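K.L.:
the following block contains a protein sequence and its predicted model.
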Amino acid sequence: MELQSANPDTTVHIEVEPEPNPDSPTRVFKRIYICLDPLKLGFKECGRDILGLDGAFLKGSQQGQVLVAVGLDSNNGLYPLAYAIAEAENKDSWTWFLECLKDDLALQNNSRFTFISDRQKGLIPALEKVFPAAEHRFCLRHIHQNMKLKWRGKGFKDCLWACATARTGWAQSDVLLNNMCEVLNAKTVEGREKPIISCLEFLREYLMKRIVNVMKVQHQCKGPLTPKITEILDEIKKAAAQCTVKWCGDSRWQVQGTLGQYVVNVEQKVCTCRRWEFSGIPCKHAVAVNWDMAAHKQQVGPPEDWVHPCYYLDTWKKAYAYKVGPINGPKLWPISLVPTTLTPPLHHKQAGRPKKKRRRDQVEIEDAMEKKGKLTKKDGTVTCKKCNVKGHNSRSCKGKATEGGSTNDEVAAVGSAGGSAAEE
């Protein structure tokens, strides 16, 4: 009630566990879905029909999952749309989450929307049930990670990327990775260690502060396009200088590039390389045609005019014109007239110390140990910054810092047989 009073038209759905006794005054909490109205309006202003879906574990006393739906703004930055706390990541919870999302976005069953995910448990059948006509992309990084267990090497990786980029999509985005969800999970990891209500408040405050931070960046921007898209187009212009253009007399041009020969249709705004249609940003062949048209006195604007409107700076500012309103503290929250009382979900404490970090698989560990073709210093011999003696670090150093060297006691303690270093 407090959240909806500060942000009218905010969607909040709460579901409870089935109760065999209908006269019971309490209900056990099961899941909650929240879609703040400012984010709902801002996402529609972005004009990019793509959403990343992901789930992350709660790390506090309560077990469960934080489900998120994250879009992209005009600067290729993440734009969180909705979040939920559910009991688990399965078909039932994802179906419920997507049904709520469909109502907020006013989508139909046959909507040509695009989703990208890491192939979470239950998400694939849930998407097929709720959005049977939608495009479902899989994060290429996770596909490659699974593929590396059997097929390794640069040749297989290049084939995979060639297959992933040689296609078109419905959304104005060439996104192949689900990084927007990964970034949001990393930013909210501290909140997932808190109880349920505190976790929800942490998420809301992060979303409120993020809008302000983006606005500060927008005030420093100039030009028709957003900063990130401007950088991308500048790189495309450098590559377009190497292209050769020939006109056939109508709206089509033949362009010879470094990697082949393609046809650009300026009337339909497409190129046979598919990058223009796929991303909404003119490819190098289209930019070369634009320059050729201008050189021959044809009526054409700069290449920036051929960029999709979703990448304009004005579009970016419109998306962040809606602010998440602040709310009062719990002592000032209104009293609900609902006759039942919500109780926390049942919790079974696991043996041992709770794990905070995500478990990495063997492929991730190997990739982390290798950087730019060279092995990292992980698991190698360290050198103490206090005494310059190998075998321990400054935190476990028991001697005193010396100028340009170490004391004889420290050298004897560490360098005698290596046993003392192991003990330390």
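P.N.:
Looks like it came in fine.
K.L.:
switch to C-alpha atoms for all contacts and neighbour counts from now on
P.N.:
Noted.
K.L.:
OK, contacts around the residue nearest the centre of the chain?
P.N.:
Nearest to the mean C-alpha position of the chain, counting by CA atoms, centre = their mean, stands residue 180 at 1.0 Å. Residues near residue 180 by CA atoms under 8 Å, 6 or more residues apart in numbering: 52, 70, 71, 72, 77, 78, 79.
K.L.:
where's it, which helix or strand?
P.N.:
helix 179-187 (DSSP states H and E).
K.L.:
mind listing what's buried in whichever helix or strand comes after that helix?
P.N.:
Where DSSP H and E defines the elements, the next helix or strand beyond helix 179-187 is helix 196-218. Burial within helix 196-218, assessed by neighbour count using 16 or more other CA atoms under 10 Å, is assigned to 196, 199, 200, 201, 202, 203, 204, 207, 208, 210, 211, 218.
K.L.:
what about the third one, distance to residue 169?
P.N.:
I take that to be residue 200. Distance, residue 200 to residue 169, using CA to CA, to the nearest Å: 34 Å.
K.L.:
got it, and the fourth one?
P.N.:
Between residue 201 and residue 169 the computed distance is 36 Å (CA to CA).
K.L.:
need the distance between the two termini of stretch 129-144.
P.N.:
First-to-last distance for stretch 129-144 - CA to CA - comes to 27 Å.
K.L.:
mind listing residues that contact it?
P.N.:
95, 98-99, 108-119, 127, 157, 160, 164, 170, 176-178.
K.L.:
okay, pairing it with this:
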Amino acid sequence: MQYNPRNYVNLDFEQSTGRFKGFFISFKSCIDGFNHIRTLLFLDGTFLKERFKGNLLAARGKDGNKGLFPLAFAIVDFETIANWTWFLQHLTKVVSSARTLTFVFDRNAGLLESFPTVFPSAHHAYCLQHLQANLRDKLRWVDNRGKRYGEMTSNAAESFNKWILDARNYPITSQTNEDIYEVYSFPTVLIDVGKRSCSCFQWQLNEFPCAHAVVAIQNNGRDFSTCVEQFFTIDQYKTAYSGYIQPIPTVDKSSFSEDSFIIYPPTVKRPQRRPKKNRIPFREEKLS
């Protein structure tokens, strides 16, 4: 906080025992940069394997080039409903309430319970890889509202260049007016440049033109930048990464005195070893 005073940081511990409970951090440069990328956040937790164990919770976005954009991190003792609620409550402090967000996460019990109470107006979309395991059960909870920008999984999607790789090979004809075109491909599709739509639905899903739409826009003579969501523009991409995180020169030699307040590590539950079963030695005897 001394070198990056506008970061959002919260350190939580048990008042009675002084033991660590949670640490949340979101760098100011990441907070500002998120305002210039898509309104999409991926939530996930993963185990820590060091001496004191614990879990790392994270909220990540995606920039216009489909690169992962870190927004917030937290270290907690366990991945529980209470800890996810605590994480999401602090997350509300670093995202703008004026933006309607879409969250992508799996069926973690802590997230399913805490998300609707902390982000009641946000949209929730599941990762299809998690839905595939038990489609019938998971579809009861799916909420497909909100803009997903074509992100149907938690993994990185295909790059924009793949969408327009074969665009120059498609013949094109104009129909009805200057905005509607029929592109002969496999299969043939209908483009409405004015409504930003294609019958292949990729333009509507991704919020940037598909390969069919590219040739229609070129033939229409319209400025290509007006047909792309602002989060995919170079200016927004550069602005998202324009901030910086000031390094901490004393990170390895922090000052400490006997009067300093000490936060103790959480109590770690070690997995119990299974008792070995009594084994009867086998002895082969020769028949006489």
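P.N.:
That came through fine. Predicted, not measured: the structure shown is a model, and the values here were computed from it.
K.L.:
now the TM-score, please.
P.N.:
For this chain pair, the superposition-based TM-score is 0.80 by TM-score structural alignment, normalised by the length of the second structure; 268 aligned residues with a CA RMSD of 3.2 Å.
K.L.:
let's see the PyMOL selection covering just the buried ones among the contacts of stretch 129-144 of the first structure.
P.N.:
The PyMOL selection below is limited to those of the contacts of stretch 129-144 of the first structure classed as buried (16+ other CA under 10 Å):
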select buried, resi 95+98+99+112+113+114+115+116+117+118+119+127+170+176+177+178
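K.L.:
so which of the contacts of stretch 129-144 of the first structure are in strands?
P.N.:
Within the contacts of stretch 129-144 of the first structure, residues falling in strands by DSSP state E are 114, 115, 116, 117.
K.L.:
which residues touch the last one?
P.N.:
Spelled out, it's residue 117 of the first structure. Counting by CA under 8 Å, 6+ apart, residue 117 of the first structure has contacts 52, 53, 54, 136, 137, 138, 139, 178.
K.L.:
map it onto the second structure.
P.N.:
In the second structure, residue 117 of the first structure lines up with residue 105, judged by TM-score structural alignment.
K.L.:
how near is residue 127 of the first structure to residue 86 of the first structure?
P.N.:
17 Å.
K.L.:
and residue 76 of the second structure? What does it align with in the first structure?
P.N.:
In the first structure, residue 76 of the second structure lands on residue 86 (TM-score structural alignment).
K.L.:
repeat that for residue 63 of the second structure.
P.N.:
Using TM-score structural alignment, residue 63 of the second structure pairs with residue 73 in the first structure.
K.L.:
tell me who's in contact with its match.
P.N.:
Taking CA under 8 Å, 6+ apart, one finds 43, 46, 48, 79, 316, 319 in contact with residue 73 of the first structure.
K.L.:
the nearest residue to the first one once chain neighbours are set aside and residue 408 of the first structure, how far apart?
P.N.:
Translated: residue 43 of the first structure. In space, and not counting its chain neighbours, residue 43 of the first structure is closest to residue 319: 6.4 Å by CA to CA, 6 or more residues apart in numbering. From residue 319 of the first structure over to residue 408 of the first structure the distance is 65 Å, taken as CA to CA.
K.L.:
who has more neighbours, the two?
P.N.:
residue 319 (23 against 9; other CA atoms under 10 Å).
K.L.:
OK, contacts around that one?
P.N.:
Counting by CA under 8 Å, 6+ apart, the residues that residue 319 of the first structure touches are 41, 42, 43, 44, 45, 46, 73.
K.L.:
for residue 213 of the first structure, see how far away it is.
P.N.:
In terms of CA to CA, residue 319 of the first structure sits 14 Å off from residue 213 of the first structure.
K.L.:
again with residue 344 of the first structure
P.N.:
Distance from residue 344 of the first structure to residue 213 of the first structure, by CA to CA: 34 Å.
K.L.:
need the contact list for residue 228 of the first structure.
P.N.:
Residue 228 of the first structure touches 75, 76, counting by CA under 8 Å, 6+ apart.
K.L.:
let's see 10 Å
P.N.:
74, 75, 76, 77, 311 (CA atoms under 10 Å, 6 or more residues apart in numbering).
K.L.:
and the two most separated of these?
P.N.:
Greatest spatial distance among the contacts of residue 228 of the first structure (CA to CA): 77 and 311, at 11.3 Å.
K.L.:
of these two, who's got more company?
P.N.:
A side-by-side neighbour count of residue 77 of the first structure and residue 311, using other CA under 10 Å, places residue 311 first with 27 against 15.
K.L.:
the more buried one corresponds to which position in the second structure?
P.N.:
Using TM-score structural alignment, residue 311 of the first structure sits opposite residue 232 in the second structure.
K.L.:
nearest residue to its match in space, please, no chain neighbours.
P.N.:
residue 64 (4.1 Å).
K.L.:
count of neighbours near that neighbour?
P.N.:
22.
K.L.:
and what of residue 180 of the second structure?
P.N.:
Neighbours around residue 180 of the second structure, by other CA under 10 Å: 20.
K.L.:
do residue 46 of the second structure as well
P.N.:
13.
K.L.:
now residue 229 of the first structure
P.N.:
19.
K.L.:
what residues does the closest residue to it other than its chain neighbours make contact with?
P.N.:
In this structure, residue 229 of the first structure finds its nearest non-sequential neighbour in residue 75, 6.4 Å apart by CA to CA, 6+ apart. Shown in contact with residue 75 of the first structure (CA under 10 Å, 6+ apart): 46, 225-230, 310-313, 315-316.
K.L.:
SS state for the equivalent of residue 164 of the second structure over in the first structure?
P.N.:
Under the alignment (TM-score structural alignment), residue 164 of the second structure maps onto residue 234 of the first structure. Here residue 234 of the first structure is recorded as helix under DSSP: H, G, I helix; E, B strand; the rest coil.
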